[in-house]
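In: here you go, sequence then predicted model.
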Amino acid sequence: MGNPARKFSKGRRDSRRAQTFKLSAPGIVECPQCHEMKLGHRVCKNCGFYKGKEIVATEAK
């Protein structure tokens, strides 16, 4: 097995490793209560529900 010819700098190494995280988009899903788009596995900012339960009390519109 061959050895590297020279040392890679930490910045070059870390920037190469960071490329794999840029490929995926955030998980945006539709809220089942109010049908607004929200991030998955988080409380809906519009209605305050998560998994069918009201977690955050919101002002009625």
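Out: Looks like it arrived, so ask away.

In: please count neighbours and contacts with C-alpha atoms only from this point.
Out: OK.

In: residue 38 contacts residue 47, doesn't it?
Out: No. Here residue 38 does not reach residue 47: they are 10.6 Å apart, not a contact under CA atoms under 8 Å.

In: for those two, indicate the residue with more neighbours.
Out: For residue 38 versus residue 47, the count of surrounding residues by other CA atoms under 10 Å is larger for residue 47: 20 against 16.

In: report the contact partners of the more buried one.
Out: Applying CA atoms under 8 Å, 6 or more residues apart in numbering, we find residue 47 in contact with 33-34, 56, 58.

In: next up, a second structure to put side by side with the first:
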Amino acid sequence: MAEPKQKSSRSRSHHRRAKNYRPIKVTVSVCPNCGEPKEPHRVCLHCGYYGGKQILEIGE
């Protein structure tokens, strides 16, 4: 296996590792029932509806 000829500096190795880091982008859609923002393909946590049907009972 190949050996490095010189030591990699801390900034070079950290820069190489930082290229793989990406903040997670959260997709947001609008609930058709109440209009609150929610994640797509998930039950709305504000009103409890998904696909036009009430799935969760949300207490007031």
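Out: Cool, the structure landed. Here the structure is a predicted model, which means the values were calculated and not measured.

In: which residues touch residue 10 of structure 1?
Out: Contacts of residue 10 of structure 1 by CA under 8 Å, 6+ apart: none found.

In: count the neighbours of residue 61 of structure 1 for me.
Out: 4.

In: cool, residue 31 of structure 1 as well?
Out: Quick note: residue 31 of structure 1 (other CA under 10 Å) scores 22 neighbours.

In: what's near enough to touch it?
Out: 37-38, 44.

In: make JSON lines out of those and add secondary structure and distance to residue 28 of structure 1.
Out: Listed next are the contacts of residue 31 of structure 1 as JSON lines, based on DSSP: H, G, I helix; E, B strand; the rest coil; distance: CA to CA, whole Å:
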{"residue": "37", "secondary structure": "strand", "distance to residue 28 of structure 1": "6"}
{"residue": "38", "secondary structure": "strand", "distance to residue 28 of structure 1": "6"}
{"residue": "44", "secondary structure": "coil", "distance to residue 28 of structure 1": "11"}
